[in-house]
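Peer 1: Predicted coordinates and the sequence they were generated for:
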Amino acid sequence: MLAVVDYYEPWWIQILKSIVIFAVGLQIVPIVLVVERKLLGRFQHRYGPNRVGPFGLLQPLADIIKLATKEAFRPKTSIGWLFRIAPIISIMTAVAAFSVIPFGDTVDIFGTQVGLYGVDVGIGPLYLFAFGAVAFYGIMLGGWASGSKYSFLGSMRAAAQLISYEVAQGLALVGVVITAGTLSLTEIVNAQAGMWYFIPQFAGFLIFLTASFAETNRAPFDLVEADAELVGGYNTEYGGGGFASYFFAEYLNILVVSGITVTCFLGGWMLPFGIDPPTWVDPFVVLAKMSIFVFLFVWIRATLPRLRYDQLMSFGWKVLLPLATLNTLVTAILVVATN
């Protein structure tokens, strides 16, 4: 059953929401950067950034200014227009995916019904995986158009990783879709009013979360950017704005997968124990839950070493995929039996 939208937002509301979504993402990413560097410092028994601004909180601003003012250059062997467009593809797909994360339900603002999300498409998970597939082209084109064998190897690793983990990641969400009976992300949240899905779908929750580390090229699956082997991977030849664009997209994707995990498994904007706060609290509830997974991403990076390439491929095909398939089959059987 697909969600039926019974209201229409004015065009100016949609434009305002688009601006807010981009602005929020633009502001959250630097916060995630400084939080990660601070936490990594604590995990490694050292100080994080503490020189620029109070407690080092302005360090991301200094990094952005440094990258934005660097001279733009590219290798002679690169393909110019593809080299420039590849980081733009990564940013556009990351923002498009961020726009479907629901931070709340429909609310009344000055007599106008406004959804606390960019767009509530009736095929939410499919929309996300479609843009995830397009985002892969940003990495692939960046590595190929650089004219560097190290960049090209990194982009080829991205292609191999994609087919290794994304099938299991998609199957992990199929169990949620079967249980909720809808593909709308807001309806999936509303369906968790009785019980959050990370309890009945605990296996799917773990599979999706594990695959998300590979989706975002994070440790222990950061083989696309393996600096010890590929000198940085697909972005080796990028500097200045191109380098900043790729890493803006990477950290925004961390927020996207955290938001999808919260939406599909942790009840979205809902609080436990029947607590029902005012609607203006809903976005802060979602952000607080997302921050838990951002912390987990940093914790895993500080704890686990990078896997070998053959270990990643074996883990994706021989462990994640069979478990995700079994979880989907068991969920389907239980849903049919209980209905």
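Peer 2: Here it is on my side, so go on.

Peer 1: Only C-alpha atoms from now on, for both contacts and neighbour counts.
Peer 2: Noted.

Peer 1: Show me what counts as buried in stretch 18-25.
Peer 2: Judged by neighbour count using 16 or more other CA atoms under 10 Å, the buried positions of stretch 18-25 are 18, 21, 25.

Peer 1: Strands of this protein, start to end?
Peer 2: In the chain, the strands defined using DSSP state E lie at 106-109, 112-115.

Peer 1: so how many other residues sit close to residue 214?
Peer 2: 24 (other CA atoms under 10 Å).

Peer 1: how about residue 305, what does it touch?
Peer 2: 219, 220 (CA atoms under 8 Å, 6 or more residues apart in numbering).

Peer 1: Where do the helices of this protein begin and end?
Peer 2: For the chain, applying DSSP state H gives helices covering 11-43, 59-68, 80-98, 124-145, 149-180, 185-190, 202-215, 227-230, 241-265, 282-303, 309-315, 321-338.

Peer 1: out of those helices, nearest to residue 196?
Peer 2: helix 241-265 (6.0 Å; CA to CA).

Peer 1: who does that closest one touch, helix- and strand-wise?
Peer 2: helix 11-43, helix 59-68, helix 80-98, helix 149-180, helix 185-190, helix 202-215, helix 282-303 (3 or more CA pairs under 8 Å, 6 or more residues apart in numbering; DSSP states H and E).

Peer 1: adding another structure so you can compare the two:
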Amino acid sequence: MTGLTAIDVSGALGLAYWAETSIKLGVALIVIPTAALLLGYLFLLKMMAFMQSRLGPQDVGPYGTLQLIADAVKFLQKEDIHPATADRRVFRAAPVVVLASSFLLFVVLPTGPDAVVENLDTGIFYAMAVSSLSVLGVLMAGWASANKYALLGGLRAAGQLIAYELPLILAVMGVVIQADSLNLQEIVRAQAEGEIFGFGLIGNPFILTQFIGFLIFMISAQAELTQTPFDMPVAETELVGGFHVEYTGFRFLLFFMAEVATAFAFSALATVMFLGGWWIPGFDFDAPALNVLGPVVMLIKILVVAFIIFWIRFTYPRLREDQLQKFAWKVLIPLSLANIVVTGIFKVVL
């Protein structure tokens, strides 16, 4: 590879390790609330309003653009209440664990040939591993709240996330087999330098050859986000909000930020693995210009994928718990295993 890694660039600028780490941390800390605000405003407020023939927020800022910031200020002003019988240490740590899981996902997401916080050789393995940490935070919140609805929500979430983690990972395996790498940059390169029946103008976006894997990944991501039709852990009509029913103020805000930021991160992973990531047809893979243009292209693709996620959320009714589990174990997992077998056969034959 001729492109420099993020560490090479910082080393060339003469930055110390602490300065390099501080810059990376600062970028990630900026990206998460920005992603939450962007998706929250575009989809939770405006798109849902238009789909339901409403205007959405209009008064706070131009066209309601500052509504979420106003809501954040409101949450920060609210009293941080702890249930009298709650385990306070675990109760306080739970939303931090959930948000940390989202935060760690952004570490390996590439947005250009050099624009990546850490270009790990096992990037996709790392992403799948840290995305599972949110289960611990949800269980902590449900158990520590000392509330039967919160506990039921936490147990439902754990069962759901474990069930849908399997097809999520199996869907990724098809991409790994086809790209011959666990490195997210190399997965983008495989799509950029690939060909479709000898035609290589647009590369070979894996959504064409791994459409079944893409479909399984999107369904599993929807369940991992506990969004409709997989929102059993937070079902208001049954559990009054589920595992975060006892949370107020900024701790509830952390749960909201984690949910929307994780939706952004999963959309970014789908973009990297199935839509060619940040690469633009006609450009050399290591072209320096892609460090500027790549993030813009990446953002557009992420918004398209996120639109699909939130569109499903606003369209379909909630599944029953038994339907949810049967769909994962009897449909998605066998289908993802079949996709791996077919991908392996074509990889060997071709």
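Peer 2: Alright, I've got the coordinates. All values derive from a computational prediction rather than experimental measurement.

Peer 1: What does the TM-score come to for these two?
Peer 2: Aligned and superposed, the two chains score 0.93 in TM-score terms (TM-score structural alignment, normalised by the length of the first structure); 325 aligned residues with a CA RMSD of 1.6 Å.

Peer 1: rewinding a little: can I get the buried residues of stretch 18-25 of the first structure in JSON lines with distance to residue 279 of the first structure?
Peer 2: Below are the buried residues of stretch 18-25 of the first structure laid out as JSON lines (distance: CA to CA, whole Å):
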{"residue": "18", "distance to residue 279 of the first structure": "20"}
{"residue": "21", "distance to residue 279 of the first structure": "18"}
{"residue": "25", "distance to residue 279 of the first structure": "21"}
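
Peer 1: which one of those residues is nearest residue 6 of the first structure?
Peer 2: Nearest to residue 6 of the first structure among the buried residues of stretch 18-25 of the first structure, with distances taken as CA to CA, is residue 18, at 20.9 Å.

Peer 1: and the closest one, what pairs with it in the second structure?
Peer 2: Under the alignment by TM-score structural alignment, residue 18 of the first structure pairs with residue 25 in the second structure.

Peer 1: how close does the equivalent of residue 98 of the second structure over in the first structure sit to residue 131 of the first structure?
Peer 2: Aligned by TM-score structural alignment, residue 98 of the second structure pairs with residue 90 of the first structure. Going from residue 90 of the first structure to residue 131 of the first structure by CA to CA, to the nearest Å gives 10 Å.

Peer 1: now the residue mapped onto residue 149 of the second structure from the first structure, nearest residue through space, not along the chain?
Peer 2: Counting by TM-score structural alignment, residue 149 of the second structure corresponds to residue 150 in the first structure. Spatial nearest neighbour of residue 150 of the first structure, chain neighbours left out: residue 230 (5.2 Å); criterion: CA to CA, 6 or more residues apart in numbering.

Peer 1: and that neighbour, how far is that from residue 87 of the first structure?
Peer 2: For residue 230 of the first structure, the distance to residue 87 of the first structure - CA to CA - is 19 Å.

Peer 1: between those two, which one's more packed in?
Peer 2: Between residue 230 of the first structure and residue 87, residue 87 has the larger neighbour count (other CA under 10 Å), namely 27 against 19.

Peer 1: Verify the contact between the more buried one and residue 247 for me.
Peer 2: No: between residue 87 of the first structure and residue 247 there is no contact under CA atoms under 8 Å: 9.2 Å.

Peer 1: coming back round to it: if I pick the match of residue 98 of the second structure, what's in contact with it?
Peer 2: 135, 136, 137, 138, 139, 245, 246, 249.

Peer 1: got it, and residue 214 of the second structure?
Peer 2: Here residue 214 of the second structure is in contact with 171, 207, 270, 274 (CA under 8 Å, 6+ apart).

Peer 1: Now render these as a markdown table, adding distance to residue 335 of the second structure and neighbour count.
Peer 2: Output for the contacts of residue 214 of the second structure, formatted as a markdown table (distance: CA to CA, whole Å; neighbours: other CA atoms under 10 Å):
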| residue | distance to residue 335 of the second structure | neighbour count |
| --- | --- | --- |
| 171 | 9 | 28 |
| 207 | 16 | 19 |
| 270 | 18 | 23 |
| 274 | 18 | 25 |
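
Peer 1: closest to residue 161 of the second structure among these?
Peer 2: Using CA to CA, the contacts of residue 214 of the second structure come closest to residue 161 of the second structure at residue 171, 15.2 Å.

Peer 1: how many neighbours does the closest residue to residue 155 of the second structure other than its chain neighbours have?
Peer 2: Spatial nearest neighbour of residue 155 of the second structure, chain neighbours left out: residue 139 (6.7 Å); criterion: CA to CA, 6+ apart. For residue 139 of the second structure, the neighbour count with other CA under 10 Å is 22.

Peer 1: Also residue 274 of the first structure?
Peer 2: 9.

Peer 1: if I look at it, how far off is residue 196 of the first structure?
Peer 2: 12 Å.

Peer 1: The strands of the first structure into JSON lines, with extra columns for mean neighbour count and distance to residue 36 of the first structure?
Peer 2: Shown next, in JSON lines, are the strands of the first structure (neighbours: other CA atoms under 10 Å; distance: least, CA to CA, whole Å):
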{"stretch": "strand 106-109", "mean neighbour count": "12", "distance to residue 36 of the first structure": "33"}
{"stretch": "strand 112-115", "mean neighbour count": "18", "distance to residue 36 of the first structure": "31"}
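
Peer 1: show me what contacts the match of residue 149 of the second structure?
Peer 2: Per CA under 8 Å, 6+ apart, neighbours of residue 150 of the first structure: 230, 231, 233, 234, 236.

Peer 1: From residue 235 of the first structure, how far off is it?
Peer 2: Relative to residue 235 of the first structure, and taking CA to CA, residue 150 of the first structure is found at 9 Å.

Peer 1: ok, now residue 183 of the first structure?
Peer 2: Distance from residue 183 of the first structure to residue 235 of the first structure, by CA to CA: 35 Å.

Peer 1: do residue 224 of the first structure as well
Peer 2: The value you get for residue 224 of the first structure to residue 235 of the first structure, if CA to CA is used, is 9 Å.

Peer 1: Neighbour count: those two, which is higher?
Peer 2: The neighbour comparison of residue 224 of the first structure against residue 235 (other CA under 10 Å) goes to residue 224, with 29 against 26.

Peer 1: Show me what that one lines up with in the second structure.
Peer 2: So residue 224 of the first structure corresponds to residue 233, using TM-score structural alignment.

Peer 1: for its match, what are its contacts?
Peer 2: 152, 153, 154, 155, 156, 157, 226, 239, 241, 242, 243.

Peer 1: Same question for residue 171 of the second structure.
Peer 2: 213, 214, 216, 217, 336, 339, 340.
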